[in-house]
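Enquirer: Pasted the sequence and its predicted model underneath.
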Amino acid sequence: MEGCCTISISKKQSCLFPTLLRLSTKEVVAIWDVVSAYVLRQMKLDKGVLVPGLGTFAVVHEQINGTEEVYVVRRPVFQLDMDMSCLRELVFPTVMIPGDIKIMPLDYCWLSQTNSLPPDMVRGCVEETILLYSFKLRTRQRPAFTFENIGILSCQDNVLCMQFHCSCIAGLASQDIWVALLLTRLWVPGSGVNNGVTTAQGMQAAQAHMFPRFQLAVSEAFSTQHTKVAEKHRVRTGEQEHPGKFSLPMLPNQRPGKRQQEPGPKPPSR
């Protein structure tokens, strides 16, 4: 598949990605295309969608006072919501979503019916892809995360932000489309988008591949730093409600039935 890359993980890390190791690149991309379709569908209904561990998509209404008339602009926004430990050295715009906008969770049953995969597999694919993406950001790698017909979450000059397709903005704005385009950060078509469809051509060296076009490969390397990120990600996304989903390796002195003893006071020198 065009733009696909191979990402190596260790054998101990493989327990964090049981679903991705079972899915092909084509299946992963298909799941995320359905996620994008669901997000865009809710945005057209003036509802927001929370993608756990990544951020929230929504549509805001803004009133712009022109020289001769008042414009009411309807445009998409994205509020980043990732673990701050993954965003070191990165800057991201502050986006405020009005409290009267209804935020919807991902409907895994609807997503499952659309692509004919079990809901648990769809959920696992979404959660594990976001976890893998956070790993890449933490290790100072800057892949671009694509959302079909919506936009691209990209990092340029250490600024991480969502850049929306012109077609997405035009489809959401019922009037004053040009004003909405001027107020929204756009993805330049020459940077890898052709008629709203993302490709790998024209990407910078730092964005040599684009999520979710990847294939996992198990290697011997092991990074405890990644495991710590996984632990934080599991807590943030409510992983505790689904025990057994991710099983982190335990340290030798943390085996079940054993308790690490704290060192007692030193005896007097006499």
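Expert: Cool, the structure landed.

Enquirer: contacts, neighbours, all on C-alpha from now
Expert: Will do.

Enquirer: can you pull out the strands in the stretch 51-200 of the chain?
Expert: Defined through DSSP state E, counting those that start in this stretch, the strands belonging to the stretch 51-200 of the chain, from first to last, are 55-65, 70-80, 103-105, 144-147, 151-156, 159-164, 193-194, 197-198.

Enquirer: Tell me which of these sits most buried.
Expert: Per residue and on average, the most neighbours among the strands of the stretch 51-200 of the chain fall to strand 144-147, with a mean of 23 (mean count of other CA atoms under 10 Å).

Enquirer: alright, now check it against this:
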Amino acid sequence: MTNLGALITSVELCSSVTFPTLKKLSVKDMLMGHELADLELDVSFPCFPDVVTIWSSVSKHVRQQLLKEEAVSVTGLGTFYIKKCHSFENGKMLTFQRPVFSLSRTVAQIRELQRASVPVPGEIKKVPVSYKKIHLDVPYSEEVVQHCMQETLDFFYFILKKKEDTDFILKDVGTLAIRGREVKMTFCEDFLLSLNKSTDMVEKLLTKKWVISDKEVTLFPSRFGRVHQFPQFEIRIVPRRVSLTDIETCTEVGSGLSSTGTKGNVSD
């Protein structure tokens, strides 16, 4: 298992950014006198339960606000809202709801992405993630919650600046997958069901690609064959995407081997 403290220290050595709160939270059993078993919050992630506990509460807050039909902003990551849609099929008008995500300007600028701004409709109330509400849900001060979130995002930005690929998981909401300059926000099928109350409608949303299931994230390839997963601070193996450079290299090597008579079966 990765040592979060050591990981943070190694990043600090080659960066001007520091992570004092993450360092404190990485200390084993530092739960301010509380045990994880005493928490009502479901913490099922295997690594760094203290950091993940806070982000699980963030995810819980995002989900709750969306189910109230409010737009919710996670500063530095992006904004979510629910769009009511209609589709005319087989002589029937279908009404459904699908989640919409707008990537933050900060993340878009780091990866030089063409950020398509998705304005929140004026009739939808927009609220930021409430540090106070999260603080009431976990055994940490409001200040620790705020600093943990910001430092996690700072670490996330550092990885993005290194041109690495990432998955940022909001538990029971979805996963923001970044591969190179491609960005996909995927959503949990259970969350889609909570919005639409119909498994048939959820299936239609996914079949027509109106929404992408977070189950597909494991199939999204990376040119590195790995992604950095947040807020777990883990590295996960994924299918490797063959880049143009790889193809050119293979062609050059193959050409060289062919010219020496060693392409294919090797003979003395």
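Expert: That came through, no problem. For clarity, every value in this text was computed on a predicted model and none was experimentally measured.

Enquirer: how about the strands of the stretch 51-200 of the first structure, which one is nearest residue 91 of the first structure?
Expert: strand 159-164 (4.7 Å; CA to CA).

Enquirer: Just the residues contacting that closest one, thanks.
Expert: 76, 78, 80, 90-93, 150-155, 184-187 (CA atoms under 8 Å, 6 or more residues apart in numbering).

Enquirer: Ok, stretch 30-47 of the first structure next?
Expert: Counting by CA under 8 Å, 6+ apart, the neighbours of stretch 30-47 of the first structure from elsewhere in the structure are 48-49, 57-60, 76, 101-104, 106, 111, 114-115, 122, 125-126, 147-150, 172, 212.

Enquirer: what range in the second structure matches it?
Expert: Using TM-score structural alignment, stretch 30-47 of the first structure lines up with residues 53-70 of the second structure.

Enquirer: how about the helices in the second structure?
Expert: Listed in chain order, the helices of the second structure (DSSP state H) span residues 4-13, 20-25, 49-67, 105-110, 131-137, 142-161, 189-196, 199-207, 244-259.

Enquirer: Relative to residue 93 of the second structure, which of those is closest?
Expert: helix 199-207 (12.6 Å).

Enquirer: give me every residue that touches the residue nearest the centre of the first structure.
Expert: In the first structure, the C-alpha nearest the mean C-alpha coordinate belongs to residue 54, at 4.1 Å (CA atoms, centre = their mean). Taking CA under 8 Å, 6+ apart as the definition of contact, the neighbours of residue 54 of the first structure are 80-82, 130.

Enquirer: filter the residues you listed to the buried ones?
Expert: Buried residues within those, defined by neighbour count using 16 or more other CA atoms under 10 Å: 80, 82, 130.

Enquirer: give the contact list for the counterpart of the first one in the second structure.
Expert: Right, residue 80 of the first structure. Pairing criterion TM-score structural alignment: the partner of residue 80 of the first structure within the second structure is identified as residue 103. By CA under 8 Å, 6+ apart, the contact list for residue 103 of the second structure reads 77-79, 115, 117.

Enquirer: Output the strands of the stretch 51-200 of the first structure in CSV; the columns should cover distance to residue 26 of the first structure.
Expert: What follows is those, written out as CSV (distance: least, CA to CA, whole Å):
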stretch, distance to residue 26 of the first structure
strand 55-65, 24
strand 70-80, 26
strand 103-105, 24
strand 144-147, 14
strand 151-156, 19
strand 159-164, 23
strand 193-194, 19
strand 197-198, 15
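
Enquirer: closest one to residue 11 of the first structure among the ones you listed?
Expert: When these are compared for distance to residue 11 of the first structure using CA to CA, the nearest one is strand 144-147, at 25.2 Å.

Enquirer: In the second structure, what stretch matches that closest one?
Expert: Under TM-score structural alignment, the alignment places strand 144-147 of the first structure onto residues 167-170 of the second structure.

Enquirer: what does that stretch contact?
Expert: By CA under 8 Å, 6+ apart, the residues outside stretch 167-170 of the second structure that reach it are 55-56, 58-59, 175-178, 227-231.

Enquirer: farthest-separated two in the residues you listed?
Expert: When the contacts of stretch 167-170 of the second structure are compared pair by pair using CA to CA, the farthest-apart members prove to be 58 and 227, with a separation of 22.0 Å.

Enquirer: Out of the strands of the stretch 51-200 of the first structure, which is closest to residue 14 of the first structure?
Expert: When the strands of the stretch 51-200 of the first structure are ranked by distance to residue 14 of the first structure, counting by CA to CA, first place goes to strand 144-147 at 21.7 Å.

Enquirer: Off-centre distance for the closest one?
Expert: Averaging C-alpha coordinates over strand 144-147 of the first structure and over its chain gives two centres that are 8 Å apart (CA atoms, centre = their mean, to the nearest Å).

Enquirer: Kindly report the same for stretch 37-53 of the first structure.
Expert: Per CA atoms, centre = their mean, the displacement of stretch 37-53 of the first structure from the mean C-alpha position of its chain is 14 Å.

Enquirer: buried sites along that stretch?
Expert: The neighbour-count criterion (16+ other CA under 10 Å) identifies 37-40, 42-44, 46-53 as the buried residues of stretch 37-53 of the first structure.

Enquirer: Could you do stretch 104-117 of the second structure as well?
Expert: Of all the residues in stretch 104-117 of the second structure, those buried under the rule 16+ other CA under 10 Å are 104-105, 107-108, 111.

Enquirer: From these, pick the one nearest residue 90 of the second structure.
Expert: Each of those was scored against residue 90 of the second structure by CA to CA, and residue 104 proved nearest at 38.4 Å.

Enquirer: how about the nearest residue to the closest one, chain neighbours excluded?
Expert: Of all residues beyond its chain neighbours, the one nearest residue 104 of the second structure is residue 78 (4.3 Å), with distances taken as CA to CA, 6 or more residues apart in numbering.

Enquirer: Roughly how far does that neighbour sit from residue 100 of the second structure?
Expert: Applying CA to CA, to the nearest Å, the value for residue 78 of the second structure to residue 100 of the second structure is 10 Å.

Enquirer: Kindly report the same for residue 201 of the second structure.
Expert: 17 Å.

Enquirer: Residue 188 of the second structure too?
Expert: Residue 188 of the second structure sits 13 Å away from residue 100 of the second structure when distances are taken as CA to CA.

Enquirer: ditto for residue 226 of the second structure
Expert: 27 Å.
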